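K.L.:
This is the structure alone, sequence omitted:
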């Protein structure tokens, strides 16, 4: 996961938190739910990126063993 992806996910999470807070403050349940959904999406993207990074590390480790490094 690159720095740009990290920043995008963090921004999406913060946007979701702001929507949720605004929805709670104004009694707008739809806005509150939309904010929660944004946060969930950001968290899911982060988890997927973490798994992808672990897979890449595993592939690199296998390559190193096969090449004798």
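P.N.:
Structure's in. What do you need? Everything numeric in this text was worked out from a predicted model, so none of it was measured.

K.L.:
Going by C-alpha atoms from here, please, whenever you check contacts or count neighbours.
P.N.:
Fine.

K.L.:
How much space separates residue 40 from residue 31?
P.N.:
Here the criterion is CA to CA, to the nearest Å. By it, residue 40 lies 14 Å from residue 31.

K.L.:
between those two, which one's more packed in?
P.N.:
Legend: neighbour count by other CA atoms under 10 Å for residue 40 and residue 31, higher for residue 31 (19 against 15).

K.L.:
Helix or strand: which one has the more buried one?
P.N.:
In this structure, residue 31 sits in helix 29-67 according to DSSP states H and E.

K.L.:
Would you indicate which residues of that helix are buried?
P.N.:
For helix 29-67, the neighbour count (16 or more other CA atoms under 10 Å) marks 31-39, 41-43, 45-46, 49 as buried.

K.L.:
same deal with stretch 22-29?
P.N.:
22-23.

K.L.:
take the one below as the second:
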């Protein structure tokens, strides 16, 4: 997955997790609340992976540009 797709999937998991938690809380279902918290955490990690991929790409592109400029 690329950085953009990781970020998008992460945000989607965070949103779905928040909804699950809210619904679980509203109906008194602890299992749904826990599932929502886990899904939200998974989304945060996935978004962070996407952010790190973007940073790594930027660093690589900057280094490559500097090397090519010197050639």
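P.N.:
Nice, thanks for sending it over. Just so you know, these numbers come straight off a predicted model, no measurement behind them.

K.L.:
Could you quantify their similarity as a TM-score?
P.N.:
TM-score for the superposed chains, counting by TM-score structural alignment, normalised by the length of the first structure: 0.84, backed by 68 aligned residues with a CA RMSD of 1.6 Å.

K.L.:
any idea which of the buried residues of helix 29-67 of the first structure is the one closest to residue 25 of the first structure?
P.N.:
Using CA to CA, residue 32 comes nearest to residue 25 of the first structure of the buried residues of helix 29-67 of the first structure, at 9.1 Å.

K.L.:
pretty sure the closest one contacts residue 24?
P.N.:
Yes - the pair formed by residue 32 of the first structure and residue 24 meets the contact definition of CA atoms under 8 Å, at 5.9 Å.

K.L.:
From the centroid of the first structure, which residue is nearest?
P.N.:
Of all residues in the first structure, the one closest to the mean position by CA atoms, centre = their mean is residue 46, 2.6 Å from it.

K.L.:
How about the contacts made by the residue lying closest to it once chain neighbours are set aside?
P.N.:
Once flanking residues are discounted, residue 46 of the first structure sits nearest to residue 9: 6.9 Å by CA to CA, 6 or more residues apart in numbering. Residues counted as contacts of residue 9 of the first structure (CA atoms under 8 Å, 6 or more residues apart in numbering) are 42-43, 45-46.

K.L.:
Which member of those residues is positioned nearest residue 62 of the first structure?
P.N.:
residue 46 (24.6 Å).

K.L.:
Pull the contacting residues for the nearest residue to residue 20 of the second structure once chain neighbours are set aside.
P.N.:
Closest residue to residue 20 of the second structure apart from its sequence neighbours, by CA to CA, 6+ apart: residue 36 at 4.7 Å. Residue 36 of the second structure is in contact with 16-21, counting by CA under 8 Å, 6+ apart.

K.L.:
If anything else comes up later, I'll come back, but that's it for now.
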